[in-house]
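Enquirer: Have a look; sequence and predicted model below, questions after that.
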Amino acid sequence: MSSAVIAETGDSGPVDRAPCILALDLGTTTGWALHGHDGLITNGTVSFRPSRFDGGGMRYLRFTNWLTEIDRMSGPISTIWFEEVRRRAGTDAAHVYGGLMATLTAWAELRGVPYEGVPVGTIKKHATGKGNAAKQAMLEAVRARGFDPADDNEADAIALLLWAIETKGGMA
């Protein structure tokens, strides 16, 4: 049995299940892609934009709750991959990214879920052949693979998930 398949015993005997892999493009609008136990890929975006009545930590509490709900509904999550950004254009974006990354890694550590960041250039090169590909090229590359992302955040998460599956078998 390969390491990418988990055997479970059901009423009718052993059932092979693929690992549940979550890929994230962290930001105020977070792109996500999930390779479920059934082998299907689902994807989307989720907004962690605070309302005017929210305190500073509400964005991160909502992100924690979202992760917990994904794990409960589709998990347990076997591995988490996230886009590792080395440079952000603005201070606010850098703070949001750092807070989301800290929340993600703490959430994963508490549950024993392996996680790993992947440099943006690595994801872009795998998807398009160019490590400095533009957002439109990433959207086109993901669409060519049969997906219909709503925006570049979702496209990046899908591209990251495909990279993880195709180069690492999905496991960190």
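Expert: Received the coordinates, thanks. Numbering: from 1, shown residues only.

Enquirer: okay, CA-based contacts and neighbour counts for the rest of this
Expert: Fine.

Enquirer: what's A94 in contact with, if anything?
Expert: If a contact means C-alpha atoms under 8 Å, 6 or more residues apart in numbering, then A94 has 87-88 as its contacts.

Enquirer: distance of it from L24?
Expert: To L24, A94 is 16 Å away according to C-alpha to C-alpha, to the nearest Å.

Enquirer: can you give me how far the helix or strand hosting D16 is from the chain middle?
Expert: Here D16, judged by DSSP states H and E, is contained in strand 13-17. With C-alpha atoms, centre = their mean, to the nearest Å as the basis, strand 13-17 stands 26 Å off its chain's centre.

Enquirer: Can you name the residues in contact with that strand?
Expert: Contact with strand 13-17 is made by 5-9, 37-39, as judged by C-alpha under 8 Å, 6+ apart.

Enquirer: now with 6 Å?
Expert: Here strand 13-17 makes contact (C-alpha atoms under 6 Å, 6 or more residues apart in numbering) with 5-8, 37.

Enquirer: take the one below as the second:
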Amino acid sequence: MNDTILSMPELEAYEPFAGTAHSPSIARAHVSDAADPWARGGHEMAPDASPRRADAGSTVASGAGVNVCILALDLGTKTGYALRRRDGSTRHGTEVFTPRKSWSEGQKWARYRAWLAGVINDEKVHRVVYEQVIRHEVKGRPVWDAAHAYGAFEAITHMVCDGFNIQAHGVNLSTVKKSFTGSGRAKKEDMMLQAKVRGFKVVDDNNADALAILHWAVAQERAA
């Protein structure tokens, strides 16, 4: 499968109502069907479908599922996502919101809002879970640009979810890492490797983190 991450041409023109019921061309999520990959310990890849924007693939397995649709997000300019439908089918990938020179200052946020609202609306999402970052640091030093961007993505996530009367729940990544790999200090390479071991074809570490968040969320739902 071609894993090239593409942009969102349908939203090239700025839409003041993007992400709302008034948007004429709200971003639509691409769908591929499969059965429940969370029903057992191992996960098998379904045959590759045609490449569709940022979708990395889908998975298939048998067994009883969780009766809610869960969307997991690794927030950022490159937002990793993993969605598990009520029927157990899963789609995942990375959606890129890197600004183009032609974009106005607010289009990055409008496009994320439109994309998220489109996924929630089209997929009938019941739960949204995202990585909750306490601080952004590189070698012990704060990275303010990343922190500011994350805050905006988090705020928009809560705003969109509130519009659909669903709650966005943040979870610490170390908790997710321990659930997914057995170590709360797992590195990016470890997360990607674990995703591949579980049968997922990931496009990057953002995609792998989203799958790990979804893995944790499904476990919590089953334990409830």
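Expert: Received the coordinates, thanks. Every value quoted in this text rests on a predicted model; they were computed, and no experiment measured them.

Enquirer: Mind giving me the ChimeraX select for the contacts of strand 13-17 of structure 1, buried ones only?
Expert: Typed into ChimeraX, the line below selects the buried ones among the contacts of strand 13-17 of structure 1, using 16 or more other C-alpha atoms under 10 Å:
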select :37
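
Enquirer: Just the ones of the contacts of strand 13-17 of structure 1 in strands?
Expert: The members of these that map onto strands under DSSP state E are 6-8.

Enquirer: who are the neighbours in contact with the residue most central in space within structure 2?
Expert: For structure 2, the residue nearest the mean C-alpha position is Y81 (1.4 Å; C-alpha atoms, centre = their mean). Neighbouring residues of Y81 of structure 2 by C-alpha under 6 Å, 6+ apart: 72-73, 92-94, 207, 210.

Enquirer: Secondary structure, distance to K196 of structure 2 and neighbour count for the residues you listed - can I get that in TSV?
Expert: Shown next, in TSV, are the contacts of Y81 of structure 2 (DSSP: H, G, I helix; E, B strand; the rest coil; distance: C-alpha to C-alpha, whole Å; neighbours: other C-alpha atoms under 10 Å):
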residue	secondary structure	distance to K196 of structure 2	neighbour count
A72	strand	18	30
L73	strand	18	29
H92	strand	13	29
G93	strand	13	28
T94	strand	16	28
N207	helix	11	31
A210	helix	13	30
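
Enquirer: Report the separation between the counterpart of D87 of structure 2 in structure 1 and R59 of structure 1.
Expert: Counting by TM-score structural alignment, D87 of structure 2 corresponds to D38 in structure 1. Distance, D38 of structure 1 to R59 of structure 1, using C-alpha to C-alpha: 31 Å.

Enquirer: Equivalent analysis for L67 of structure 1, please.
Expert: To R59 of structure 1, L67 of structure 1 is 12 Å away according to C-alpha to C-alpha.

Enquirer: Are we agreed that the residue nearest to the centre of structure 2 is in a strand?
Expert: Yes: assessed by DSSP: H, G, I helix; E, B strand; the rest coil, Y81 of structure 2 belongs to a strand.

Enquirer: burial count for the aligned residue in structure 2 for Y97 of structure 1?
Expert: With TM-score structural alignment as the criterion, Y97 of structure 1 lines up with Y150 in structure 2. As a burial measure, Y150 of structure 2 scores 20 neighbours (other C-alpha atoms under 10 Å).
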